[in-house]
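# Just to be clear, the model below is a prediction. Sequence and coordinates:
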Amino acid sequence: MHTPVTFDSDGLLLAGALHLPADAEPGERRPAIAVLHGFGSNQDDGMVQLATRLFSSLGYVVLRFDMRGCGNSEGERAKVLCEDQVADTRHAVSFLQGLPQVDPARVAVMGHSFGAAVAVYAAGVDARIAACIASAGWGDGEAKLRQQHAGAQAWQRFEEMVARGRAQRSQGVSMPVSRFDIVPIPPSLRGNLPAGSFLEFPFEVVESMLRFRPNAVVAKIAPRPLLLLHPADDSVTPTEQSIELFRHAGMPADLHLVANVDHFIFSDDNRMVLNLVADWLHKYFPVRREREQAA
């Protein structure tokens, strides 16, 4: 069961769904987790819904929501700038902190892929975020894009696209860019894209990704806990991106590389990953603090 909600982010109304634990006592405040969707996706993304079911089953308050310009939220369609999504995440934290069912000191964020990079950056710049889970994320936008457009010819084509976009922008025109010209995805994996995902973006999205560097702030998450998950062989977001995030992070930080799965790491069939996340939450971000359990 969930309740449709809306909240303000820089004057835009964002749409979300709030999931409350069925076993909560009257007046009880539970820890909460905001689940962030991926690149040009929405709150109904299968990964988002799976993570929401997991966290709800463990007893957390969970918020899934559409970033600005996505799903049912206000904002220019498909203009998914990294910095704007960090702001949306921070406003989601404020919304959760204001709910009577939530312990305002215990709000975490979780994201996958693009959402994972946003989650890490938001946690790095906002000390109110008590814990962070990042799945198949990235820490350096330019390095990630170079790795995704591997080889001299592929990178040259990407640079030529960037040059065209900047030339048109200097004339007051925003050039549309195909999703797959920004982030190449093997045809065999494209069926995993959530319904309603954007297939075209304004050029400003490319520039935002090029300058976005969660590596620069990930160390500031410590001593709050950080969990990094990544496929050991990821054909979409290079595995090296999570490894570099871990190298830049402070403790406590955990990095797990998972075999035999490609990019879309969360699934009902992958019980190992779901159990790993549940165990990590129990250790670092439990539903009830020890003193509450002993009372």
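Cool, got the structure.
# hey, let's count contacts and neighbours off CA atoms from now on
Noted.
# Give me the neighbour count for Ser94.
18 (other C-alpha atoms under 10 Å).
# so which helix or strand takes in it?
Here Ser94, judged by DSSP states H and E, is contained in helix 82-97.
# just checking, what packs against that helix?
strand 3-9, strand 30-36, strand 102-112, helix 114-125, helix 204-211 (3 or more C-alpha pairs under 8 Å, 6 or more residues apart in numbering; DSSP states H and E).
# Reformat these into CSV and put distance to Asp254 and mean neighbour count next to each item.
Output for the helices and strands packed on helix 82-97, formatted as CSV (distance: least, C-alpha to C-alpha, whole Å; neighbours: other C-alpha atoms under 10 Å):
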stretch, distance to Asp254, mean neighbour count
strand 3-9, 31, 16
strand 30-36, 18, 28
strand 102-112, 14, 23
helix 114-125, 13, 28
helix 204-211, 25, 18
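# In addition, the following structure is provided for comparison:
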Amino acid sequence: MSWLAEPLAASGYTVLVQGYRPRAVRHQMRDVADVRNAVSYLLESGKGDPNRIAVVGHSRGGSASLRAAAEDARIKSTIALSPPIDIARYMNALREHSPSRFAMLAEAYGARPEDDPDYYRQISPIFYAPRITMPVLLIHGTEDMVAPKENSEWMYAALTRNSNSNASLELIPGAGHFFEHRFRGYLFAPVSNLVRQWLERTLAREAPLGDASG
């Protein structure tokens, strides 16, 4: 995520880049705790403004950011890039179209969706939507073959259905899961600009959070 962290830091933001834990069965159960611990570190070290904390994540990190936003009121703005949203629904689609990837992920998750539906709900941001009240920006490539754009569309619909008027969805035409474009290379610059503009809007010192429009 250096392609995003570096321009944000250059714009004056304090940026903490957090990696994933080593992959293990049910590794995603700890993701939210890791995000919350990172927020605690920023605040306890005096490096973060308690009124201007945002979390940004890509793919699994985007899912973790959304789940953390539902559980931690210290987070004032959230940005999810290419996030898987309904993991059971995603896995069931994989079962039909890519059985080998389905088997690999089912092993990593420790169960198939039908074997442990409660676990799949716990790691699926779609079920946290009623508790996410802060501004949320979803950014997704229209040609994402890993976690198709419908994931962010589902999440945006769930947020607005639950009265989050500060949710926004940006689709990047022709971009894949990592914002790669067949003819234009990686579209990191326009995505970085969207993120920066969102942070300026939702974390502005002079404007209350409620002033951010979706």
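Everything's here; your move. Please read all numbers here as calculations on a predicted model, not as lab measurements.
# Closest to the centroid, which residue in the second structure?
Centrality entry for the second structure: nearest residue to the mean C-alpha point is Gly62, 1.9 Å, by C-alpha atoms, centre = their mean.
# wait, Phe65 of the first structure sits on Leu13?
No: if you go by C-alpha atoms under 8 Å, Phe65 of the first structure and Leu13 don't touch, sitting 10.9 Å apart.
# quick one: which of the two has more around it?
Phe65 (30 against 18).
# Could you pull out the helices in the second structure for me?
2-10, 31-44, 60-71, 87-97, 99-109, 117-122, 150-161, 188-202 (DSSP state H).
# Where does the second one end up in the first structure?
Yep, that's helix 31-44 of the second structure we're talking about. Matched against the first structure by TM-score structural alignment, helix 31-44 of the second structure falls on residues 85-98.
# That stretch: which residues count as buried?
85-97 (16 or more other C-alpha atoms under 10 Å).
# Can you lay out the helices of the second structure as JSON lines showing distance to Glu180 of the second structure?
Output for the helices of the second structure, formatted as JSON lines (distance: least, C-alpha to C-alpha, whole Å):
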{"stretch": "helix 2-10", "distance to Glu180 of the second structure": "13"}
{"stretch": "helix 31-44", "distance to Glu180 of the second structure": "26"}
{"stretch": "helix 60-71", "distance to Glu180 of the second structure": "17"}
{"stretch": "helix 87-97", "distance to Glu180 of the second structure": "21"}
{"stretch": "helix 99-109", "distance to Glu180 of the second structure": "21"}
{"stretch": "helix 117-122", "distance to Glu180 of the second structure": "29"}
{"stretch": "helix 150-161", "distance to Glu180 of the second structure": "18"}
{"stretch": "helix 188-202", "distance to Glu180 of the second structure": "8"}
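# ok, back up a step: compared with the second structure, how much does the helix holding Ser94 of the first structure deviate?
Overlaying the second structure shows helix 82-97 of the first structure at a mean distance of 0.9 Å from the equivalent residues (mean C-alpha distance after the TM-score superposition for the first structure).
# how distant is that helix from the center of its chain?
Centroid displacement of helix 82-97 of the first structure relative to its chain, using C-alpha atoms, centre = their mean, to the nearest Å, is 11 Å.
# Please apply the same query to stretch 193-210 of the second structure.
Counting by C-alpha atoms, centre = their mean, stretch 193-210 of the second structure comes out at 17 Å from the chain centroid.
# do the same with stretch 283-295 of the first structure
The mean C-alpha position of stretch 283-295 of the first structure is separated from the chain mean by 26 Å, C-alpha atoms, centre = their mean.
# now stretch 47-60 of the second structure
11 Å.
# again with stretch 201-215 of the first structure
15 Å.
# For Pro117 of the second structure, grab the count of nearby residues.
Neighbour number of Pro117 of the second structure under other C-alpha under 10 Å is 12.
# Repeat that for Phe266 of the first structure.
With other C-alpha under 10 Å as criterion, Phe266 of the first structure counts 19.
# State the distance from it to Ile33 of the first structure.
16 Å (C-alpha to C-alpha, to the nearest Å).
# for Ala15 of the first structure, same thing?
Look at Ala15 of the first structure and Ile33 of the first structure: by C-alpha to C-alpha, they are 16 Å apart.
# do the same with Gln153 of the first structure
Computed as C-alpha to C-alpha, the Gln153 of the first structure to Ile33 of the first structure distance reads 42 Å.
# And for Ala117 of the first structure?
From Ala117 of the first structure to Ile33 of the first structure the distance is 16 Å (C-alpha to C-alpha).
# Equivalent analysis for Phe201 of the first structure, please.
Distance of Phe201 of the first structure to Ile33 of the first structure, given as C-alpha to C-alpha: 28 Å.
# Aligned counterpart of Ala232 of the first structure in the second structure, please.
In the second structure, Ala232 of the first structure lands on Thr142 (TM-score structural alignment).
# contacting residues around its match?
Pro148, Lys149, Leu171, Ile172, Pro173, Gly174, Ala175, Gly176 (C-alpha atoms under 8 Å, 6 or more residues apart in numbering).
# are any of those buried, and which?
Buried among the contacts of Thr142 of the second structure by 16+ other C-alpha under 10 Å: Pro148, Lys149, Leu171, Ile172, Gly174, Ala175, Gly176.
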